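Engineer: Here is my input; please provide its structure:
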Amino acid sequence: MDRMEVTETFAGISLPGHLHTEESLRFASSFQFRDTDVVIVTYPKSGTTWMQEILTLIHSKGDLEPAKTIPNWARAPWLEHTYFKDMLQETSRPRLITTHLPCQVLAPTLRKSKAKVIYMARNPKDVAVSFYHFHKMAKFLPDPGSFEDFLVRFLEGTGEWYGSWFDHVKGWLSQRAELDLFYITYEDLHQLGRSVERLADWLGCPLQPEESRAIQQHCSFSSMRENAMVNYTLIPCEIMDHSRGRFMRKGIVGDWRDHFTPVQNMRFHKIYQEEMQDSSLRFRWLMD
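Structural biologist: You can find the predicted model right below:
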């Protein structure tokens, strides 16, 4: 497949060249957002797909048709990917846009609009585990090696991903006074009904009880896992090898406990404390 072995470097971070080019990244960095845009921002493996589904159905008032007939990457296309310009539809309705890019790339252009930004974070230990398994199935990413080696690179913020988790989270959440930003966590979404209502109210799209119930039913992990518009089984095996794992693997909180050794956990906790000691941010997950 084209550019499967290519790495793009942009704004100090490395990205897989399969979906990113210098042109697509420069286009993303200068993109003119509309005031009505809704932008989903995450570090990889933080629940992005889940949020794409929820927002699709909030905007459709619980109508499942788009979620069952249109792939999620077409409903909420990725700003930095090569296909974005072709996928983004001309519409007067709010556009859903997704990105993993760090704030230093996008915040300056976002501040020129009144676009709504949803920043979703996840316990970085679970992020590391999920990203490790994703590397095993995604052929456009390098072989992760052992979990020990992968965890070292994750904590250093090096490799074929969007830089440091710590920088990504701290950077975006430092923009809360500058942007119309809604902060939510993967852990919050496990209280799905409450999270759907909060998001709908913030977006100015209040839901009827039956609409909220339809969204919650469709956005359960078991439902999404079997939906080809969500689970990436439409992607050719040359790009994602589903024989080596499922894109939607477990959907639980605390999976890191089945992967981390006591030594790895101590090392992670030490670096986490060092990286976050100057931050006033409070996160909604348990680190032990």
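Engineer: contacts and neighbour counts: CA atoms only from here.
Structural biologist: OK.
Engineer: Distance of Gly159 relative to Trp165?
Structural biologist: To Trp165, Gly159 is 12 Å away according to CA to CA, to the nearest Å.
Engineer: In terms of packing, which of those two has more residues around it?
Structural biologist: When Gly159 and Trp165 are compared for neighbours, Trp165 comes out ahead with 23 against 19, by other CA atoms under 10 Å.
Engineer: What is the neighbour count of the nearest residue to Ala121 once chain neighbours are set aside?
Structural biologist: Leaving aside its chain neighbours, Ala121 sits nearest to Thr185 (4.7 Å; criterion: CA to CA, 6 or more residues apart in numbering). Using other CA under 10 Å, Thr185 has 19 neighbouring residues.
Engineer: swap in Lys125?
Structural biologist: Neighbourhood size, Lys125 [other CA under 10 Å]: 25.
Engineer: Just say helix, strand or coil for it.
Structural biologist: Three-state call for Lys125 (DSSP: H, G, I helix; E, B strand; the rest coil): helix.
Engineer: my read: it touches Asp258, true?
Structural biologist: No - in this structure Lys125 lies outside contact range of Asp258 using CA atoms under 8 Å: 10.9 Å.
Engineer: Is Glu23 within a helix or a strand, and which one?
Structural biologist: Element membership of Glu23, judged by DSSP states H and E, is helix 22-29.
Engineer: Would you enumerate the residues in contact with Thr7?
Structural biologist: Taking CA atoms under 8 Å, 6 or more residues apart in numbering, we find Thr7 in contact with 14-17, 160.
Engineer: What is the burial count for Lys270?
Structural biologist: Counted with other CA under 10 Å, Lys270 comes out at 11.
Engineer: In terms of secondary structure, what does the helix or strand containing it contact?
Structural biologist: Assessed by DSSP H and E, Lys270 sits inside helix 262-276. On a contact count with 3 or more CA pairs under 8 Å, 6 or more residues apart in numbering; DSSP states H and E, helix 262-276 meets helix 147-156.
Engineer: to compare against the first, here's another:
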Amino acid sequence: MAAQYVQYKGIKFPCGYNSAESLQIAENEFHVRDDDIFNVTYPKSGTVWMIEILSLILNGGDPSLNQSVLNSLRAPWFTCQLGLETAQNLLSPRLLTCHLPIQIFPKAFFHSKAKVIYTLRDPRDVLVSYFHFSKMCIPFGEPKSFNHFFENFLNGDVLFGSWFDHITGWMKLKGKSNIFFISYEQLHQDLRGSVEHLCHFLGKELDEAAITSVVQNASFEAMQNNSMCNSTMLPKEFMDQTKGTFLRKGICGDWKTHFTVAQSERFDKVYQEKMRGLKENFPW
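Structural biologist: Got it, this is the predicted structure:
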């Protein structure tokens, strides 16, 4: 049976996580504090990884919170009702998570000193990871086939909308002092250096031992073994663990094992068309 979804301002969102009311509240009524830190991504672009990194930085490298409190409580999804209630009760500075495109991001943010960390990823790897995730995540609906999902992704007919629109919308804000852009690929190539840059952006200076702790506890292996972030605690009506692993590979370039030559050529053509307006050198 096909998954149901919520439509808000032309974009599909998964049921069970969001409602039109919760999204309207997130956009128009959510109270943004000046010391809020927003972890913003398109799905499957390093969301959970960044939650772990930022949680560790904010706690001075101490992993005890990461290892004892669910990531959805440490960095709530304020676009859903439960996450909104959690966010409202968090002490400052709050770490908040969402997949919102720029046009429905909280309006109050643009009149605040709050900060956004936006993580982006090679869209070909996003597509592959999204396909495997959708097979596991019940509210997302199991894809008919890889090729069918491939076409839907290129057309923007997936939950949370078009990757191309999401990226180009947020990239228009590049250069703003309170928005930090980083890629999944950068995190892979130099996690320690990335952590240092994030610390500087957040005004959170950590000593060498603390930075080492962040790097060690935000490694793929550490996250795989941490039930507070690997999604093994989610109920089976949300996540079917028999169909895959939430933290599946955590690598760059996995698209090469999935795309046919024809798919690769088609993707490149659509990518060039949709990204034509961006004068940006991405690491993929």
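Engineer: Name all residues that make contact with the corresponding residue of the second structure for the residue nearest to Ala121 of the first structure.
Structural biologist: Counting by TM-score structural alignment, Thr185 of the first structure lines up with Ser183 in the second structure. Applying CA under 8 Å, 6+ apart to Ser183 of the second structure gives the contacts 119-121, 283.
Engineer: Which pair of those residues spans the longest distance?
Structural biologist: Among those, the pair separated by the greatest distance (CA to CA) is Thr119 and Pro283, at 12.4 Å.
Engineer: For Arg74 of the second structure, which non-adjacent residue is closest in space?
Structural biologist: Leu95 (6.9 Å).
Engineer: which one is the aligned residue in the first structure for Pro14 of the second structure nearest to, not counting chain neighbours?
Structural biologist: Aligned counterpart of Pro14 of the second structure in the first structure: Pro16 (TM-score structural alignment). The spatial neighbour of Pro16 of the first structure that comes closest, neighbours along the chain excluded (CA to CA, 6+ apart), is Thr7 at 4.9 Å.
Engineer: Same check on Pro71 of the first structure?
Structural biologist: Distance criterion CA to CA, 6+ apart; nearest residue to Pro71 of the first structure, sequence neighbours excluded, is Met229 at 4.2 Å.
Engineer: can I assume that neighbour sits in a strand?
Structural biologist: No - the assignment for Met229 of the first structure (three-state DSSP) gives coil, which keeps it out of a strand.
Engineer: residue contacts, it?
Structural biologist: Applying CA under 8 Å, 6+ apart, the residues contacting Met229 of the first structure are 67-72.
Engineer: Taking those residues, please make a PyMOL selection of just the buried ones.
Structural biologist: Of the contacts of Met229 of the first structure, the buried ones go into a single PyMOL selection, burial set by 16 or more other CA atoms under 10 Å:
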select buried, resi 67+71+72
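Engineer: Filter the contacts of Met229 of the first structure down to the ones also in contact in the second structure.
Structural biologist: Contacts conserved in the second structure for these, using both residues aligned by TM-score structural alignment, their matches' CA atoms under 8 Å: 67-72.
Engineer: Settle this for me: Ala114 of the second structure is touching Phe180, isn't it.
Structural biologist: No - Ala114 of the second structure is beyond contact range of Phe180, at 11.5 Å (criterion: CA under 8 Å).
Engineer: circling back: mind checking which of the contacts of Thr7 of the first structure land in strands?
Structural biologist: Counting by DSSP state E, these place 14-16 in strands.
Engineer: Those into CSV, with extra columns for distance to Tyr43 of the first structure and neighbour count?
Structural biologist: Listed next are those as CSV, based on distance: CA to CA, whole Å; neighbours: other CA atoms under 10 Å:
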residue, distance to Tyr43 of the first structure, neighbour count
Ser14, 13, 18
Leu15, 12, 22
Pro16, 15, 21
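Engineer: ok, average deviation of the helix holding Glu23 of the first structure from the second structure?
Structural biologist: Its matched residues in the second structure lie on average 1.0 Å from helix 22-29 of the first structure after superposition (mean CA distance after the TM-score superposition for the first structure).
Engineer: follow-up on the earlier one: going by neighbour count, list what's buried in the helix holding Lys270 of the first structure.
Structural biologist: Buried residues in helix 262-276 of the first structure, counted by 16+ other CA under 10 Å: 265, 268, 272.
Engineer: ok, these vs Val39 of the first structure, which is closest?
Structural biologist: For these, the residue nearest Val39 of the first structure by CA to CA is Tyr272; the value is 27.3 Å.
Engineer: any idea what Pro236 of the first structure aligns with in the second structure?
Structural biologist: Aligned partner of Pro236 of the first structure by TM-score structural alignment: Pro235.
Engineer: part of a helix, is that match?
Structural biologist: No - counting by three-state DSSP, Pro235 of the second structure is not part of a helix but coil.
Engineer: To what extent is it buried, counted in neighbours?
Structural biologist: 10.
Engineer: swap in Val105 of the first structure?
Structural biologist: By other CA under 10 Å, 16 other residues sit near Val105 of the first structure.
Engineer: mind checking how far it is from Gly47 of the first structure?
Structural biologist: Taken as CA to CA, the span from Val105 of the first structure to Gly47 of the first structure is 21 Å.
Engineer: And Lys136 of the first structure, by the same measure?
Structural biologist: Lys136 of the first structure sits 18 Å away from Gly47 of the first structure, going by CA to CA.
Engineer: so what does the host helix or strand of Tyr132 of the first structure touch, helix or strand wise?
Structural biologist: Per DSSP H and E, Tyr132 of the first structure falls inside helix 124-137. Contact partners of helix 124-137 of the first structure among helices and strands, from 3+ CA pairs under 8 Å, 6+ apart: helix 147-156.
Engineer: For the second structure, which segments are assigned as strands?
Structural biologist: Using DSSP E, strands in the second structure cover 5-8, 11-14, 37-41, 95-98, 115-120, 179-183.
Engineer: angle of the longest one against helix 123-136?
Structural biologist: With axes from the mean of the first three to the mean of the last three CA atoms, to 10 degrees as the criterion, the two stretches strand 115-120 of the second structure and helix 123-136 enclose an angle of 90 degrees.
Engineer: Mean deviation, strand 115-120 of the second structure versus the first structure?
Structural biologist: Looks like 0.5 Å for strand 115-120 of the second structure (mean CA distance after the TM-score superposition for the first structure).
Engineer: re earlier: just give me the match in the second structure for the residue nearest to Pro16 of the first structure.
Structural biologist: By TM-score structural alignment, Thr7 of the first structure lines up with Tyr5.
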